[in-house]
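S.K.: Kindly return the folded structure for what I paste below:
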Amino acid sequence: MRPLLAAATAVLLGAQPVHAHDVRLDLDAATIPQLVRRLDAGTLTSVQLTLAYLRRIHTVDRKVRSVVAVDPTALRQAAESDRRRRDGRARGPMDGIPVLLKDNIDTRGLATTAGSRALRVPPRDDAELVTRLRDAGAVVLGKTNLSEWANFRSTNSTSGWSAVGGQTNSPYVLDRNPCGSSSGSGAAVAASLAQVAVGTETDGSIVCPAGANGIVGLKPSLGVVSADGIVPISSHQDTAGPMARHVVDAAILMSVLDRREVSYELRPGALSGARVGVWRQAGKSAEADRVVASAVEVLRRAGAVVVEVELPYQEEIGAAEFPALLSEFRHELEGYLATRVGAPRTLGELIAFNERDPVELSRFGQELFLMARDAPPVTDPGYVEQRRTATALAKRSIDEVMAEHGLDVIVSPTNSPAWETDYAEGDAFVLGSSSPAAVSGYPNVTVPAGFAGALPVGLSFMAGHGADARVLSFAAAFESASASRRPPSYLPGASLS
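M.R.: Prediction:
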């Protein structure tokens, strides 16, 4: 464990109240509703639960390297939750539940770095979503590592690496990559270092690390979660979302993150009679093909009508999305940097900082920064057409297929098995299904679907804008029917050879 993180965690563990004692907890299996029942019955306290997670951070995260900071007030937050509950003032199901936050989400009193040494001065205020979590009584446990600048710095980057946090590892096989950019959030939840975490996504950054780490991750509909106080890439695609070991926990966390008054009550048996389109993407990964074939049988046993589909326009979406993101990144990042005291003010200043810093360019370069610096402004007609094309075609790719086949939801493999972390070659993506929902702004939830040897593969459920609760219900029904998830084993890479 990194020395500062180890010292901070040790201080918190040493500060435990004298009345706190060990309780029997299967953290991997426990859901928020189960924990709330124990909290209400007095057989568990938030302080005990928080201590259990702090102990795992202190021990397990030496291997995984997913947490970059613990909040020094975590036990005080937990004690306050316990007092509220004793006084009959509990604020709901998230009260007293420990949550980790991706380190690109502004958190008062904790550095919010996006993985960069240029942003080490803490922000002045909480992001709006953090305020919502605090108001709900959640215990902010700390911050998680990420792919630096949310994987938008280099064309040859390595997911899960940042100059601030180093390399996050897959808890399933330690030399395998956790995907990104919400690498630390995905790996930490898989390793039971918090009950839930918050990640962010522009295109794949929640669902890929969730799939690769064998957990649930929801990329919500664009705009339902506030983007205030989050280091941006593009307001046309960026969103924060929940990451959890169980769909019910993701739904409970989402009910707090969502700015609307929306019910996230899951519907038992949601798949019975549902028409499900399967976008197999066959032939890209033999391991993913096998998991999808098994998942289709689970869907049918759960009562779903399965229809084979292909999503059109994927090459055209990608061709328009990338240049649009370059223009948006510079414009939106510089707007965010203006809120951060002591940070570089422009993308050019960040580029110069990286060139001077002894760590920043030690693993890969900053080609995307240079391309974004020279990209057309967001007032340029060429950019405007690129964004219009990307968003319109992404929406059509889902809407037209759902309408043609009368579908309730589309499923597709989330990821192929995790690749070996390799700084020379960079990331080795083989398969993903995030772009249609990411570029359209539609919801996409991944749920564990199976394994390729020791490595998890997820199944994604996507539908139209605002269908967040519906796709979560489908995912919960699949989770119940398949029971595919298993805890990580922290295997060395040699075990696969």
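
S.K.: For the rest of this, base every contact and every neighbour count on C-alpha atoms.
M.R.: OK.

S.K.: Please give me every residue in contact with the nearest residue to residue 330 once chain neighbours are set aside.
M.R.: Of all residues not flanking residue 330 in the chain, residue 372 sits nearest, at 5.8 Å (C-alpha to C-alpha, 6 or more residues apart in numbering). Listed by C-alpha atoms under 8 Å, 6 or more residues apart in numbering, the contact partners of residue 372 are 326-327, 329-330.

S.K.: Recalculate using a threshold of 6 Å.
M.R.: Residue 372 makes contact with 326-327, 330 under the criterion C-alpha atoms under 6 Å, 6 or more residues apart in numbering.

S.K.: try residue 25
M.R.: By C-alpha under 6 Å, 6+ apart, the contact list for residue 25 is empty.

S.K.: And it, how close does it get to residue 31?
M.R.: For residue 25, the distance to residue 31 (C-alpha to C-alpha, to the nearest Å) stands at 11 Å.

S.K.: go on, residue 113?
M.R.: 30 Å.

S.K.: Show me the helices in the stretch 201-350 of the chain, by range?
M.R.: 207-212, 247-257, 286-301, 314-337, 347-356 (DSSP state H, counting those that start in this stretch).

S.K.: got CSV for those, with distance to residue 12 and mean neighbour count too?
M.R.: Shown next, in CSV, are the helices of the stretch 201-350 of the chain (distance: least, C-alpha to C-alpha, whole Å; neighbours: other C-alpha atoms under 10 Å):
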stretch, distance to residue 12, mean neighbour count
helix 207-212, 28, 34
helix 247-257, 25, 24
helix 286-301, 42, 18
helix 314-337, 32, 19
helix 347-356, 34, 15
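
S.K.: Just say helix, strand or coil for the residue nearest to residue 330.
M.R.: Assigned by DSSP: H, G, I helix; E, B strand; the rest coil, the conformation of residue 372 is helix.

S.K.: Spell out, range by range, the helices that occur in the stretch 1-150 of the chain.
M.R.: 3-14, 32-41, 46-59, 61-64, 74-86, 128-135, 148-151.

S.K.: Adding distance to residue 265 and mean neighbour count as columns, could you present these in JSON lines?
M.R.: Shown next, in JSON lines, are the helices of the stretch 1-150 of the chain (distance: least, C-alpha to C-alpha, whole Å; neighbours: other C-alpha under 10 Å):
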{"stretch": "helix 3-14", "distance to residue 265": "35", "mean neighbour count": "15"}
{"stretch": "helix 32-41", "distance to residue 265": "12", "mean neighbour count": "16"}
{"stretch": "helix 46-59", "distance to residue 265": "24", "mean neighbour count": "22"}
{"stretch": "helix 61-64", "distance to residue 265": "33", "mean neighbour count": "20"}
{"stretch": "helix 74-86", "distance to residue 265": "23", "mean neighbour count": "20"}
{"stretch": "helix 128-135", "distance to residue 265": "19", "mean neighbour count": "19"}
{"stretch": "helix 148-151", "distance to residue 265": "31", "mean neighbour count": "25"}
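
S.K.: another one to check against the first:
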Amino acid sequence: MTCRPSRLRHLSLSILAALPLLNAPHASASDTLHELAQDLQSGKTTAQQIYDTYDARIQMYNPGIQAVTTRNPQARADAQAVDQQKTARGSLAGLPLLLKDNIAARGMVTTAGSTALADNLAEQDAPLVARLRAAGAIILGKANLSEWANLRSNQSSSGWSSAGGQTRNPYALERSPCGSSAGSGAAVAARLIPAAIGTETDGSIVCPASVNGLVGLKPTIGLVSRTGIVPLSHSQDTAGPMTLNVRDAAMLLNAMAGSDKQDVATRQADRLRSKDYTAGLQTTALQGKRLGIVRKMVDGYDADTKALFDKSLAILIAQGATVVDQIDLPYLEELDKDELTVLLYEFKADLNAYLAKTPASVKTRSMADVIAYNKQHADTVMPYFAQELMEQAQAKGKLSDAAYRQASARIKLRAGKLGIDAVLKKYKLDALIAPTTGTAWLIDYKAGDTVEGSSSSPAAVAGYPHLTVPMGQVRGLPVGLSLFAGAWSEAKLLNMGYAFEQARPALPAPTLATTATAEAK
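M.R.: Model (predicted):
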């Protein structure tokens, strides 16, 4: 969704069924970043002990879900260094994270899910990774993703890549983890890691967060640096946190956000970012807030999902929010065609620029080279779906083309000023809400992804923030509640999401079962 690792491949369900199940200790509060940080500060545990815990879980459970593709050989030593540190520690000191495998981390390859980049060894961290390390975080490794962030084929299967195989949803292993940040979402849901970093162009953080029962935040474009990330679209790409709760997402955003001289979009980040995204996390944060239901984003779901959404509305109202129904967000139908035009143009231009700067060991130096590589290695790179979207992108001209410039200007205006901004102003709203997407669908390489609804595109195209928070389960499968608003409104969204999360009934952790429930469709 426009979203050297071990060569793991998808296992048969009979093998998966024989794997050990996650049990109650794996769903404890100490799986959250916040609780782990408290345990470290109190001396209840050490960074090395935390590392050993998650290392053991990855070894035991990852073969069944294939979320983690590459391990950082320096991670245990980094944890030991935190324990030996005598000076003041950073806010994430000793806390382990995974990075989506399109984000550069020194000493590790960055594949974007493709074996074409198997030799793309990073000599330095992406700036957002450097920020995380400066806060004390331990990078345990890389997470699988949908190959080339799911912009290779209309028939692609989320979570599948030639470099990492098929990632599976921990709540039901025969079902999709969504993508493209599939491994990031599945790893956190299965408690293989307390939190992970994903990236989104359109839906690639919020969809896998929703179907894996997580909090996911797609920030405003320009709040977090994109330097060192394999690009898809410079107008829509961003990295963001995927966590077990809202507080953890705020903690990560504190470390990730900030200006980067190499990424012009971030020039205002230091000035406009919140000083502390955890500061306003209060149970009373919904009092007096006005939330607008984008009814067109609700009507297409099944009766059970609508019922869960209605229960969530009751919780929001009980916490002091005013809910305004039947909000008409204009231009929803018109966004898709122009968005695809923009993405295809930018994918070609941005990927060419990225590949030209990769190490000399990388032989694919352009999108044309990648297309040729895929054809040459079709048996392993294209066993299930083709690359027609990459070929369409390759056929596009330069970013100076009128077709690109007009489509780009049109969708930004329609999604932003004439869309989200206008509706928020007209109805005096603090945010717009809808289900994030439907439940996880069956993995089916012939049918591809069969997504039931999505609320990601308006905020994605506008470049505005989008938060998803679990609202419950439908037939044993998670579904998220989306909140999105204008640029730089991350703090407000996190505050409201936190108040909803605290009032909502607790959610069960996954058990790595091969089916969710007998009624799951």
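
S.K.: thinking again about what came up before, give me the more crowded residue out of residue 113 and residue 31 of structure 1.
M.R.: residue 113 (28 against 19; other C-alpha atoms under 10 Å).

S.K.: Just give me the match in structure 2 for the more buried one.
M.R.: Aligned by TM-score structural alignment, residue 113 of structure 1 pairs with residue 111 of structure 2.

S.K.: Would you confirm that its match contacts residue 117?
M.R.: Yes - counting by C-alpha atoms under 6 Å, residue 111 of structure 2 does reach residue 117; the two are 4.7 Å apart.

S.K.: on that earlier part again, what about the helices of the stretch 1-150 of structure 1, which gets the closest to residue 273 of structure 1?
M.R.: Residue 273 of structure 1 lies closest, by C-alpha to C-alpha, to one member of those: helix 32-41, at 27.7 Å.

S.K.: average gap between that closest one and structure 2?
M.R.: Relative to the matching residues in structure 2, helix 32-41 of structure 1 has an average distance of 1.9 Å after the fit, by mean C-alpha distance after the TM-score superposition for structure 1.

S.K.: Please list the outside residues in contact with that helix.
M.R.: 44-45, 249.

S.K.: Also stretch 109-123 of structure 1?
M.R.: Contacts of stretch 109-123 of structure 1 (C-alpha under 6 Å, 6+ apart): 103-104, 106, 148-149, 162-164, 343.

S.K.: which part of structure 2 lines up with stretch 376-383 of structure 1?
M.R.: Using TM-score structural alignment, stretch 376-383 of structure 1 pairs with 397-404 in structure 2.

S.K.: Equivalent analysis for stretch 174-191 of structure 1, please.
M.R.: Using TM-score structural alignment, stretch 174-191 of structure 1 pairs with 173-190 in structure 2.

S.K.: Could you check the matching stretch and say which residues are buried?
M.R.: For stretch 173-190 of structure 2, burial by neighbour count (16 or more other C-alpha atoms under 10 Å) applies to 173-190.

S.K.: Looking at the alignment, what corresponds to residue 298 of structure 1 in structure 2?
M.R.: Match for residue 298 of structure 1 (TM-score structural alignment): residue 315.

S.K.: any idea what sits nearest residue 462 of structure 1, other than its immediate chain neighbours?
M.R.: residue 444 (4.4 Å).

S.K.: Can you tell me how far the residue most central in space within structure 2 is from residue 353 of structure 2?
M.R.: Structure 2 has residue 205 as the residue nearest its centroid, 2.3 Å off, counting by C-alpha atoms, centre = their mean. As judged by C-alpha to C-alpha, residue 205 of structure 2 and residue 353 of structure 2 stand 24 Å apart.

S.K.: do residue 122 of structure 2 as well
M.R.: Applying C-alpha to C-alpha to residue 122 of structure 2 and residue 353 of structure 2 gives a distance of 16 Å.

S.K.: which one in structure 2 is aligned with residue 359 of structure 1?
M.R.: So residue 359 of structure 1 corresponds to residue 380, using TM-score structural alignment.

S.K.: In contact with the equivalent of residue 507 of structure 2 over in structure 1, which residues?
M.R.: Taking TM-score structural alignment, residue 507 of structure 2 has residue 485 as its aligned residue in structure 1. Counting by C-alpha under 6 Å, 6+ apart, residue 485 of structure 1 touches residue 448.

S.K.: Checking residue 485 of structure 1 next. Helix, strand or coil?
M.R.: coil.

S.K.: Show me where structure 1 has its strands.
M.R.: 67-70, 98-102, 139-144, 161-162, 166-167, 196-201, 216-219, 239-244, 275-278, 305-308, 409-413, 444-452, 455-462 (DSSP state E).

S.K.: Output the ones you listed as JSON lines; include the columns distance to residue 58 of structure 1 and mean neighbour count.
M.R.: JSON lines is the format used below for the strands of structure 1 (distance: least, C-alpha to C-alpha, whole Å; neighbours: other C-alpha under 10 Å):
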{"stretch": "strand 67-70", "distance to residue 58 of structure 1": "10", "mean neighbour count": "26"}
{"stretch": "strand 98-102", "distance to residue 58 of structure 1": "15", "mean neighbour count": "29"}
{"stretch": "strand 139-144", "distance to residue 58 of structure 1": "13", "mean neighbour count": "28"}
{"stretch": "strand 161-162", "distance to residue 58 of structure 1": "20", "mean neighbour count": "28"}
{"stretch": "strand 166-167", "distance to residue 58 of structure 1": "17", "mean neighbour count": "22"}
{"stretch": "strand 196-201", "distance to residue 58 of structure 1": "17", "mean neighbour count": "30"}
{"stretch": "strand 216-219", "distance to residue 58 of structure 1": "24", "mean neighbour count": "33"}
{"stretch": "strand 239-244", "distance to residue 58 of structure 1": "20", "mean neighbour count": "30"}
{"stretch": "strand 275-278", "distance to residue 58 of structure 1": "42", "mean neighbour count": "24"}
{"stretch": "strand 305-308", "distance to residue 58 of structure 1": "45", "mean neighbour count": "16"}
{"stretch": "strand 409-413", "distance to residue 58 of structure 1": "34", "mean neighbour count": "25"}
{"stretch": "strand 444-452", "distance to residue 58 of structure 1": "27", "mean neighbour count": "28"}
{"stretch": "strand 455-462", "distance to residue 58 of structure 1": "25", "mean neighbour count": "29"}
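
S.K.: Redo those as a markdown table? Include distance to residue 226 of structure 1.
M.R.: Formatted as a markdown table, these follow (distance: least, C-alpha to C-alpha, whole Å):
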| stretch | distance to residue 226 of structure 1 |
| --- | --- |
| strand 67-70 | 23 |
| strand 98-102 | 14 |
| strand 139-144 | 18 |
| strand 161-162 | 25 |
| strand 166-167 | 28 |
| strand 196-201 | 11 |
| strand 216-219 | 13 |
| strand 239-244 | 8 |
| strand 275-278 | 30 |
| strand 305-308 | 35 |
| strand 409-413 | 25 |
| strand 444-452 | 17 |
| strand 455-462 | 21 |
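
S.K.: Having no further points to raise, I will conclude here.
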